[in-house]
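Participant: Here is the input, now give the coordinates:
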Amino acid sequence: MKKSISITLCAALLALSGCSQNTSSDALSSDISSAASESQSTASQEESSGSSLQNGNGGFKVEGTKLLDANGKEFIMRGINHAHTWYLDEDTTAIKAIAETGSNVVRVVCSDGEQWTKDTENMLETVINLCIDNEMIAVVEVHDATGKDDKTALDKATDYWIEMKNALIGKEQYVILNIANEWTGGWNGELWRDGYTESIPKLREAGIKNTILVDAAGWGQYAKSIGDYGKEVFDSDPDKNTMFAVHMYGTAGKNSSVIEKNLKYAIDNGLCVIVGEFGYTHTDGDVDEAFIMKYCQENGIGYIGWSWKGNSGGVEYLDIANSWDGSVLSADWGENLVNGENGIKQTSVKCSVFTKE
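Facilitator: Next up, the predicted model:
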């Protein structure tokens, strides 16, 4: 989403509509000691299952179409986007209020300084710690690259995260890195692929081990880019720890068949996907938000609604709350997202890193 919050979309003008590992062993042996050794090894693997060590990075790990947390438990996102970089003074109030909706994740709008005031390392650490203190996972994203078909915008976002890596390293169990919000406005899957297959290895080389989240091309709504090139983007990650997001407004989220088709582009390719943004309507048409939530719930897919508060430029209707403290939710959008059937309160499960189990 853009600040005018035409935000992410402009997609109104777009013409097109739009995780699990199996291990097996054939090794059979009549040798009793070999069989015992193999049995002991299997038992040891089962015993370690569910520990953070199995995820290698000590944090989240993509396994096929699923996202596992640091304890090896499946994590399904249910949350809300928060416009941090535009409303710094509201962070404490907003994040506490978002937690009170039952959300298990906050997607945090950040800036690399290209378009808005640059988030410093200290600012990032502060907002991330607010999310952790309120027992929610933080998904951080650079918004300055929104809708830009210029590869330098993605390069700048990538360089920014490398500069800010100390705010991410050591917090792999709490923070997911959404490199750039809706990079590429055009429906150009090749450009999208080429940008991310270059960006992701740079981040890994810099020592960033957090799970990476990549928005689809076309203002986040061109889900076919994931179907066509998502596997190449995933394979470019040396850690094989990248997932994808489709943003659903009047183009990608207009009806049940389009919604299902757009999410299956990833799923049918064995990739992990979430709905990283959606509303109940937008400048490019109505959105079937009830089906988005229903389909995600039935299929174990995460969703994050846009956005808590602060929308402007004629799209104020996308505010989930009428006040920063969440005392009144918007009738047409917030009430349905938070309290509706398949909404956040009914379906959200806190990440196990915050539980005592």
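
Participant: rest of the way, CA atoms for contacts and neighbours
Facilitator: Fine.

Participant: For burial, what's the neighbour tally of the closest residue to Asp144 other than its chain neighbours?
Facilitator: Spatial nearest neighbour of Asp144, chain neighbours left out: Gln115 (5.5 Å); criterion: C-alpha to C-alpha, 6 or more residues apart in numbering. If you count neighbours by other C-alpha atoms under 10 Å, Gln115 ends up with 10.

Participant: those helices in the stretch 51-200 of the chain, which residues are they?
Facilitator: Counting by DSSP state H, counting those that start in this stretch, the stretch 51-200 of the chain has these helices, from start to end: 91-100, 121-133, 151-163, 189-205.

Participant: Please compute how far the longest one lies from its chain's middle.
Facilitator: What that stands for is helix 189-205. The chain centre lies 17 Å from the centre of helix 189-205; the measure is C-alpha atoms, centre = their mean, to the nearest Å.

Participant: Also this sequence, please, to line up against the first:
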Amino acid sequence: MKRRLLSVGAALLAVAASVLMFVKPADAAVGLHVDGRNIVEANGQPFVMRGVNHPHVWYTGETDSFADVKALGANTVRVVLGSGKRWGPSTDVADVISLCKQNRLICVLEVHDTTGYGEEGAAASLDEAVDYWISQKSALVGQENYVVINIGNEPIGNVDAGQWTAATTAAITKMRASGFEHLLMVDAPNWGQDWQYVMRDNAQAILDADSRQNTVLSIHMYAVFNTATAITDYLDRFEDNGWPLVIGEFGWRFNANEVDHETILAESQARGLGYLGWSWSGNTDPILDMATSFDPARLTTWGERIFNGANGIRATAREATIFGGGPTGTPSPIPTPTKSPTPSPTGGGKACAAEYRVVGQWPGGFQGEVRVTAGSSAISGWTVTWTLASGQAVSQAWNATVTTGGSVVTARNVSYNGSLGAGVATTFGFLGSWSGDNAVPTLSCTAT
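Facilitator: Next up, the predicted model:
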């Protein structure tokens, strides 16, 4: 009888243990983690990265940059660190994390020494990058709500890009065996651009290699992604398969062969993808700087676009709920929008109306936005025109093809926003300069 009671008790204990294991498995998510194709916080709230890269290892004294990018609206900063193989070693990880937390930014930490391994002779291997993370483990453990570990930047070059799969699998396995519970980020080969599609074609194997199922893939988009088709085709593959992805680096179209940043921004917003632009300042090629000499009051064309433009950081970033949540940006110096007195669309034919507003204004410059609304019938295209006041000029535009002839500005739809259903609206934006009076024009809208 005693043996039977002991057997029953043991069985009950086994059932209880199985229930407990079902409620909280050994590999339960801690802090930031992957849920399907999304990144979520520990409380289950989605988190979409909107931020920039900061070259900390080369400019360790530029610590004001964390506050500066936060003030411009970022919710995330990707911080360049060095393992000591080529740069650094970065032994100030605890200080970097503290700067991120003080400024209510999620911290993506990356080892830059791995850049171009296999093609760049001085580069560190992913295994060496993991050794660096292990050496910094005391600063990282307990920071899973705030820190993403990007194991190695652009870890394989264009020579034998196929080695990326085994190297990445081994790195993830070693990180988990060493006790790291953080969300891990892994960059693509081909200097991050994956033009041979090694990451795309082996994505599931990489995700399966993580015992905690807590890895996000990262694509870097530069000149390989200089058309909307190249960008959308790549993103479609990941979305169709439910793979988690962020755009860990990208630049802007400063000439016709460069990255189509407008598509990246629009598609990221439409798909709920995180993005981190390259880079805040300090590039040897300053065309990629967002701020001149780390000065937030001297934003470049690229800086104005990514922070203040449509689908940009200020408009779309939401602070992590671990810090309180909500929009992260501060208002523009003159934030009150000014609308043009353009009439609403009327009539049964193909018609449209355009509404103009000043989104932000600063001495000598401003950001404008135009909302185009179809009339009571669907339209397949639209054209908006207006006349610039004396001293005004348009320097850059997005979501429309904008030309200027004398003082007349003509804006035409692009391929993806010309067809509008009855009463449906779309917007395009632009950056401009002004002197004297930044007058609001009267707009004319015609539809086809």
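
Participant: if we can go back for a sec, I'd like the helices of the stretch 51-200 of the first structure as a markdown table, with distance to Ile292 of the first structure and mean neighbour count appended.
Facilitator: What follows is those, written out as a markdown table (distance: least, C-alpha to C-alpha, whole Å; neighbours: other C-alpha atoms under 10 Å):
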| stretch | distance to Ile292 of the first structure | mean neighbour count |
| --- | --- | --- |
| helix 91-100 | 20 | 20 |
| helix 121-133 | 25 | 18 |
| helix 151-163 | 29 | 19 |
| helix 189-205 | 24 | 19 |
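
Participant: which stretch among the ones you listed comes nearest Asp319 of the first structure?
Facilitator: Nearest to Asp319 of the first structure among the helices of the stretch 51-200 of the first structure is helix 91-100; the distance by C-alpha to C-alpha comes to 12.3 Å.

Participant: elements contacting that closest one?
Facilitator: Here helix 91-100 of the first structure touches strand 78-82, helix 121-133, going by 3 or more C-alpha pairs under 8 Å, 6 or more residues apart in numbering; DSSP states H and E.

Participant: Ok, which of these comes nearest Lys261 of the first structure?
Facilitator: strand 78-82 (20.9 Å).

Participant: how big's the offset between that closest one and the second structure?
Facilitator: Comparing strand 78-82 of the first structure with its match in the second structure after superposition yields a mean distance of 0.2 Å (mean C-alpha distance after the TM-score superposition for the first structure).

Participant: so that strand matches what in the second structure?
Facilitator: Strand 78-82 of the first structure corresponds to residues 50-54 in the second structure, going by TM-score structural alignment.

Participant: What is the aligned counterpart of the residue nearest to Asp144 of the first structure in the second structure?
Facilitator: Per TM-score structural alignment, Gln115 of the first structure is aligned with Arg86.

Participant: So what does Trp324 of the first structure match up with in the second structure?
Facilitator: By TM-score structural alignment, Trp324 of the first structure lines up with Phe294.

Participant: how close does that match get to Leu183 of the second structure?
Facilitator: The spacing between Phe294 of the second structure and Leu183 of the second structure, counted by C-alpha to C-alpha, to the nearest Å, is 29 Å.

Participant: So which of those two has more stuff around it?
Facilitator: Neighbours were counted for Phe294 of the second structure and for Leu183 using other C-alpha under 10 Å; Leu183 has more, 25 against 17.

Participant: Now do the same contact list for that one.
Facilitator: By C-alpha atoms under 8 Å, 6 or more residues apart in numbering, the contact set of Leu183 of the second structure is Gly31, Leu32, His33, Val34, Glu144, Val147, Val148, Ile149, Asn214, Thr215, Val216.

Participant: Pull the number of nearby residues for the second one.
Facilitator: Translated: Leu32 of the second structure. The tally of other residues near Leu32 of the second structure (other C-alpha under 10 Å) stands at 27.

Participant: Can you tell me what it aligns to in the first structure?
Facilitator: In the first structure, Leu32 of the second structure lands on Phe60 (TM-score structural alignment).

Participant: quick one on the thing from earlier: so who does the match of Trp324 of the first structure touch?
Facilitator: By C-alpha under 8 Å, 6+ apart, the contact set of Phe294 of the second structure is Glu62, Ser65, Trp280, Ser281, Gly282.

Participant: thought the first one was touching Pro55?
Facilitator: The reference is to Glu62 of the second structure. No. Taking C-alpha atoms under 8 Å as the definition, Glu62 of the second structure is not a contact partner of Pro55, at 9.2 Å.

Participant: Between those two, which has more neighbouring residues?
Facilitator: Neighbour count, other C-alpha under 10 Å: between Glu62 of the second structure and Pro55, Pro55 has more, with 21 against 14.

Participant: most centrally placed residue in the second structure?
Facilitator: Residue closest to the average C-alpha location in the second structure (C-alpha atoms, centre = their mean): Tyr275, at 0.9 Å.

Participant: Map it across to the first structure for me.
Facilitator: Using TM-score structural alignment, the partner of Tyr275 of the second structure in the first structure is Tyr303.

Participant: cool, Ile264 of the second structure as well?
Facilitator: With TM-score structural alignment as the criterion, Ile264 of the second structure matches Ile292.

Participant: what about the helices in the stretch 301-448 of the second structure?
Facilitator: Counting by DSSP H, counting those that start in this stretch, the stretch 301-448 of the second structure has helices at residues 301-308, 313-316.

Participant: what sits up against the first one?
Facilitator: Contact partners of helix 301-308 of the second structure, identified using C-alpha under 8 Å, 6+ apart, comprise 72-73, 252, 277, 280, 288-291, 312-315, 367.

Participant: Stretch 224-244 of the second structure now?
Facilitator: Defining contact as C-alpha under 8 Å, 6+ apart, one finds that stretch 224-244 of the second structure is touched by 34, 36-39, 193, 195, 200, 203-204, 215-217, 245, 253, 257-260, 263-264, 267.
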